[in-house]
Structure formats: C-alpha cells, structure tokens
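Colleague: Pasting the sequence and the predicted model now:
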Amino acid sequence: LFEDAFLGLLEKWRPQVAVLIFEFGTFSRASYENGLAFLKDLDRFLGALPAGWRYAVEIRNPEYLGADYFGCLRSHGVAHVFNAWTRMPELHRQIRMPGAFTADFTVCRALLRYGRSYEQAVKTFEPYDRIQDPNPAARQAMRELVGRAVNRREPAFIFVNNRLEGNAPATIQAVVEDSWAEDSQGPHS
C-alpha cells in the first residue's frame, strides 16, 4: 500500500525528494507497553521499505531513545531525526547520545523549545513576524549538525519551525550568520 499509494506517486519527483520522514507522535502504554514493542514493529516496517530513498524516523517518546532504537535505525540505513520538541531531550543532548547518528545523512527538526507546548508557542509567537524568544542552545546544535555533515561530506536536512523562536526564516538567518562568524574567527577564537 505504501509503495502504491505514496512512493509510486512521488517517483517522478524522486531526484527532488531530500528525505522521507516518518513522524511518530507520543505513544501511550496502551499503544506500546514499552520501547522494545515499538521497535519490533518499527524494524518490520523499515525492513519492508523499498531501497533507493532516504528515510528518517522522528519519535516523541524520550524513553525510547537508546542503543536498541539507534541500532534498529542503523541496521536499515535510516536516520534518527534530531528533534526539538516539548518533551524530547534538547538537541545538544540528543547529538551526544551514543550511536545517535544512524545513517550517512543527518536530519533535524527544530520545532519547539523544551517544555513549551505547541499551543503555548502558537499563543506566544503569532503572527510569527519576528524572533521573540531566541534559543541559543538549539541554534548551536543546528550549527554542530551542519558542521559534522560538512566535515563528513554528507547531506544534512535541517528544518526550522516558526514555533521554535517566533520566525523560522529569521532563525535560519541567525544560524547561518553565526556560522559565518565562527568560521571567520577560527576554531579557537
């Protein structure tokens, strides 16, 4: 079904498709008793996917992050999505988790500040016309991810949402400008 109803329709745009992200919302214990039960289904799902596409998985259960999860993704060449989300460990913490880099490409979604709900972000940031709450830690983590990818000559796909700081284009600009400033100063300035 996935191949016929989705991938088949994307086939003519394959060269333009950077990565296909499977976002899994927070699972309750009624859905999955534990992370291993989820991983059993995830492993079967990923194993059935056709080759030739970049795939990434985003989870919202912080307790699932660990060696078994990362190992499952790695065995299929699927990237973990480093995600800034209300209940997920902050980006810099995810980056430093052993085994967190699971593919030959990197994916990041900078969506929300840790501890802030989606609804709070909407109320705080609408109409999304400027940065209202800078998040230096998230910016630094995004720069680290890009730097790692550049050093390894691998692609990195970094997605930024208005609800991270108030205005995604301005956040992206700040990350880029900060990167240029770091580059011009050198690594030990």
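Modeller: Received, thanks.
Colleague: drop to CA atoms for contacts and neighbour counts, all remaining ones
Modeller: Will do.
Colleague: mind checking the SS state of residue 128?
Modeller: coil (DSSP: H, G, I helix; E, B strand; the rest coil).
Colleague: Helices of this protein, residue ranges please.
Modeller: Counting by DSSP state H, the chain has these helices, from start to end: 2, 8-10, 35-48, 67-76, 91-95, 118-125, 136-152, 162-165, 168-185.
Colleague: Tell me which of the ones you listed sits most buried.
Modeller: helix 162-165 (a mean of 26; mean count of other C-alpha atoms under 10 Å).
Colleague: ok now that helix, how far from the chain's centre?
Modeller: Centroid separation between helix 162-165 and its chain, computed with C-alpha atoms, centre = their mean, to the nearest Å, is 15 Å.
Colleague: circling back: which one of the helices of the chain lies nearest to residue 60?
Modeller: Nearest to residue 60 among these is helix 35-48; the distance by C-alpha to C-alpha comes to 11.5 Å.
Colleague: same for that closest one, what does it pack against?
Modeller: Applying 3 or more C-alpha pairs under 8 Å, 6 or more residues apart in numbering; DSSP states H and E, one finds that helix 35-48 contacts helix 67-76.
Colleague: Second structure follows, compare the two:
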Amino acid sequence: MAASVDQASLFSEDPPEPTKTDESPPESSATPTPPSPVRVRTARRSAGVQPADVSEEVMAVAGSLPGQLWLGTSSWTFPGWTGLVWGGQYADAKLSKEGLAAYSRHPLLRTVSLDRAFYRPLSVSQYAHYAAQVPEHFRFVVKAPSLVADAQVRSENGRGMTLNPAFLNADLAVREFVAPALEGLGPKTGALVFQISPLPHQLLSRIPEIIDGIGVMLAALPSLSSVAPDGLVAVEVRDAEFLSSSNGPLLVRMLREARAFNPTTYCLGLHAKMPPIEDQLPILRALWPGPLVCRWNLHRRHGAYGYETAKQSYEPFDRIVDPDLETRHALARVIAGTTGAKQASYVTINNKAEGSAPLSILELAKSLKMD
C-alpha cells in the first residue's frame, strides 16, 4: 500500500490493508519481539505480581499488528483480570504498586493511560518510576491535570463550584504537566492528552474563545521530538458543541496550526456525552494526514453520567458484557487507515466500554488482523 491514503478511503467500509510495518518499521516505532509465554506459578507472598500465560492465539494476533499501533487500558489495578493479565490473585493495592511491570509484558498491552494525572499533577520522580517498570517499546498516554484542563474548580463529588482561574494557563501546562512528563518518561512519552472537561453553561456560548485559548496554550508547549520521537499532543472535548458546523472548523484550524510546534490531533472520546464515533470522524478527516488518539471510555447505553452504573454492571471486569460491535468495527477501520499510512495510533480502552478492557483490546486486535 502507498504511504499516503486519501480521506475517502481512510474511513471507508473497506479499509486499505495496513502496511506490514512489523517487517520494516521506522526505528522509533519498531514492533517488539513478543515475549515468550510465562507459566503461571503459585507465588509466595513475597513474590511480585506475575503475568498470565499468553495463548498462541494472542501471540499470533499481537505479532500481526503494525508497529505504529499502541493498544492499552485505562489504569491496570483490577484484580478481576486474573488469567487475562495476571498470573495469580492479587489485591488492587498490590497491583497499583507492582502490577505495571507484569501488565507491560502482555504482548497486546503496549501503552496505558495515566488517568490519575488528571486529578493531581505527577512529579518527575513519579513519571520516572513508571517508566522504569516497562520495556523500551512501551509508550504512555497521559492526561493533563484538571488544574489547566477543567474550566471549573470542583467539589469532591465532581460538582462545579467556581470558574478556574488557571484554565488553559500555558505556564502551568508546561511546568506542571509537559515538562515533568517529558523528563520522567523520556522516549516512553506517547500521547499527552488535554481533556477539556464539560464547560459550565455560561461558557458554552464562548467556545470560539476557548478554542483560541487552547491554541495559545499548545503553542507554548516545548517540542517533544528531541526527547520523545513518538510523542504527540491530543485535545479531547466533552461538549458536542465543539463539533458544531460553526465551531468544528475553528477546532480543526487551531489543531492544524498547533502542528507547527508538535504533532497534534483531535482525540476521539468515545463516551456517551459525545456523539458516536461516526459523527466525530469528520474532524479527523479534516485533519488528515495525521496521528490517531482514541480513548474509548464508556458504553453509550449507560448515558453521559453512567460510570457508576457501568462499574456495578461489569465488575469484576473479567468478561465482555455489552459488546459494542459498531464502535469496535468503526474504530478498527480508522486504525487500519491510520497505521497503513504509517501514522502513530494510540488507543486506550476502559473496562466500562464493554465490560473488560483486556478482552475488548483482544477483540479489536482480532478485527484488525481479519481486515
């Protein structure tokens, strides 16, 4: 397949065949040699977290994926993943402290989303601690702190209280997010995601100003390329008004202009507060060619505020409960087109998307292999 793909074929029903990047990938995006299956052991209490056995099917699927694709989950601290990711029964506290190394040995899990960074900025040493636990091919997806990405100061239950005076503050974005992430993660920096939280009602009429403010902030960020060759910046929104006929072109123009400073794209936020994936794709088409960042967070059946309902329905997250074939197949077409054009693709999936993030990743990867 040619290195360039036109907009019409990128998201078509019959996607172009992905380039066999596992045969001759760029140096910065080389497909790793999958690790050998690890035998499950009955570990002594002093032993660390052990990875699960990996089947031949999973190894074959992982080996077929392009080198520019990083698949992973939102966090890794779920005891219910025993047999899928973990080789034994472990408490969530132990997985939080020691599970990342075992997680990163799974051949399909080449990234993870550090969602905790949204709630409180992480330090250089915290980022470095994570980076030291994973192999060289691993890349992190990191959410920008709410300090700069949320227009409101919120109470502990998430209710907006007052406007946030630090919203989109460029100096804080660099000092509290991008600089420590780059220094701590180094070349393992993947996608730095500015998730713009739902705006208060009084700001929804001022979205063009918000878009301009995002652009000013992105222009102030340091260059990623010298430290993180696979690093990029993505902007995710949680208000459909950003994609309207009047605001959508402004968003696209701002993201295109930000590419003068860093690889930049729109993050597909697959969440019931946003339109379905098909209705978000026009933004990516307008930005083509470019990388893909997708965060598949919540099944639409639970509604915009259905995280707790989904959690109760899906725990312990050991099986797919609500298969979302339409979203999965649409996402597979986008990945195939993007990686086929040798563009980086970062895709993370939450347990609340279908019931079990590791199994959703496996089914998505199998869809790619079939294509």
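Modeller: Yes, it's here. Please read these numbers as outputs of a predicted model, since none were measured by experiment.
Colleague: what's in contact with stretch 118-138 of structure 1?
Modeller: With C-alpha atoms under 8 Å, 6 or more residues apart in numbering as the test, stretch 118-138 of structure 1 has contacts from 84, 86, 90-92, 110, 112-113, 162-167, 170-171.
Colleague: State the span of structure 2 onto which that stretch is aligned.
Modeller: Mapped onto structure 2 using TM-score structural alignment, stretch 118-138 of structure 1 spans residues 307-327.
Colleague: Check stretch 160-177 of structure 1 too.
Modeller: So stretch 160-177 of structure 1 sits over residues 349-366 in structure 2, by TM-score structural alignment.
Colleague: what's the answer for stretch 40-50 of structure 1, then?
Modeller: Taking TM-score structural alignment, stretch 40-50 of structure 1 hits residues 212-222 over in structure 2.
Colleague: Surely residue 111 of structure 1 touches residue 166?
Modeller: No. Applying C-alpha atoms under 8 Å, one finds residue 111 of structure 1 not in contact with residue 166, separated by 10.4 Å.
Colleague: So between those two, which is more surrounded?
Modeller: Neighbour tally, residue 111 of structure 1 and residue 166, criterion other C-alpha atoms under 10 Å: the higher count belongs to residue 166, 24 against 21.
Colleague: That one: what's it in contact with?
Modeller: By C-alpha under 8 Å, 6+ apart, the neighbours of residue 166 of structure 1 are 124, 125, 126, 128, 129, 130, 131, 132, 133.
Colleague: are any of the residues you listed buried, and which?
Modeller: With neighbours counted by 16 or more other C-alpha atoms under 10 Å, the contacts of residue 166 of structure 1 contain buried members at 125, 128, 130, 131.
Colleague: can I get those residues in JSON lines with distance to residue 156 of structure 1?
Modeller: Listed next are those as JSON lines, based on distance: C-alpha to C-alpha, whole Å:
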{"residue": "125", "distance to residue 156 of structure 1": "27"}
{"residue": "128", "distance to residue 156 of structure 1": "25"}
{"residue": "130", "distance to residue 156 of structure 1": "25"}
{"residue": "131", "distance to residue 156 of structure 1": "24"}
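Colleague: which one in structure 2 is aligned with residue 62 of structure 1?
Modeller: Using TM-score structural alignment, the partner of residue 62 of structure 1 in structure 2 is residue 240.
Colleague: list the contacts for that match?
Modeller: Residues near residue 240 of structure 2 by C-alpha under 8 Å, 6+ apart: 273, 274, 275.
Colleague: Would you confirm that the second one contacts residue 238?
Modeller: In this case it means residue 274 of structure 2. Yes. If you go by C-alpha under 8 Å, residue 274 of structure 2 and residue 238 touch, sitting 6.2 Å apart.
Colleague: List the contacts of the residue lying closest to residue 180 of structure 2 once chain neighbours are set aside.
Modeller: Once flanking residues are discounted, residue 180 of structure 2 sits nearest to residue 124: 4.7 Å by C-alpha to C-alpha, 6 or more residues apart in numbering. Residues in contact with residue 124 of structure 2 (C-alpha under 8 Å, 6+ apart) are 180, 181, 183, 184.
Colleague: mind redoing it with 10 Å?
Modeller: 176, 177, 179, 180, 181, 182, 183, 184, 185 (C-alpha atoms under 10 Å, 6 or more residues apart in numbering).
Colleague: Can you list the buried residues in stretch 75-85 of structure 1?
Modeller: 76, 77, 78, 79, 80, 81, 82, 83, 84, 85.
Colleague: From residue 39 of structure 1, how far off is the nearest residue to residue 98 of structure 1 once chain neighbours are set aside?
Modeller: Excluding its sequence neighbours, the residue lying closest to residue 98 of structure 1 (C-alpha to C-alpha, 6+ apart) is residue 67, at 7.4 Å. According to C-alpha to C-alpha, to the nearest Å, residue 67 of structure 1 and residue 39 of structure 1 sit 11 Å apart.
Colleague: which residues do these two both contact?
Modeller: With C-alpha under 10 Å, 6+ apart, residue 67 of structure 1 and residue 39 have common neighbours residue 73.
Colleague: close enough to count as contact, residue 219 of structure 2 and residue 173?
Modeller: No. Using C-alpha atoms under 10 Å, residue 219 of structure 2 makes no contact with residue 173, being 11.1 Å away.
Colleague: where do the contact lists of the two overlap?
Modeller: With C-alpha under 10 Å, 6+ apart, residue 219 of structure 2 and residue 173 have no common neighbours.
Colleague: quick one: residue 90 of structure 1 and residue 108 touch, right?
Modeller: No. Contact criterion C-alpha under 10 Å: residue 90 of structure 1 and residue 108 do not qualify, at 11.6 Å.
Colleague: where do the contact lists of those two overlap?
Modeller: Joint contacts of residue 90 of structure 1 and residue 108 (C-alpha under 10 Å, 6+ apart) are 82, 83, 84, 141.
Colleague: wait, what's in contact with residue 39 of structure 1?
Modeller: Counted by C-alpha under 10 Å, 6+ apart, residue 39 of structure 1 has contacts 32, 45, 64, 68, 69, 70, 71, 72, 73.
Colleague: Also residue 90 of structure 1?
Modeller: If you count contacts by C-alpha under 10 Å, 6+ apart, residue 90 of structure 1 has them with 82, 83, 84, 110, 112, 113, 114, 115, 137, 138, 141.
Colleague: of those, closest to residue 151 of structure 1?
Modeller: Distances from residue 151 of structure 1 to the contacts of residue 90 of structure 1, taken by C-alpha to C-alpha, are shortest for residue 141, at 15.2 Å.
Colleague: Just give the closest residue to the closest one, not the sequence neighbours.
Modeller: Nearest non-adjacent residue to residue 141 of structure 1 (C-alpha to C-alpha, 6+ apart): residue 92, at 5.2 Å.
Colleague: Would you map the strands across the stretch 151-300 of structure 2?
Modeller: All strands of the stretch 151-300 of structure 2, identified by DSSP state E, counting those that start in this stretch, fall at 152-154, 160-163, 189-196, 232-237, 264-270, 292-296.
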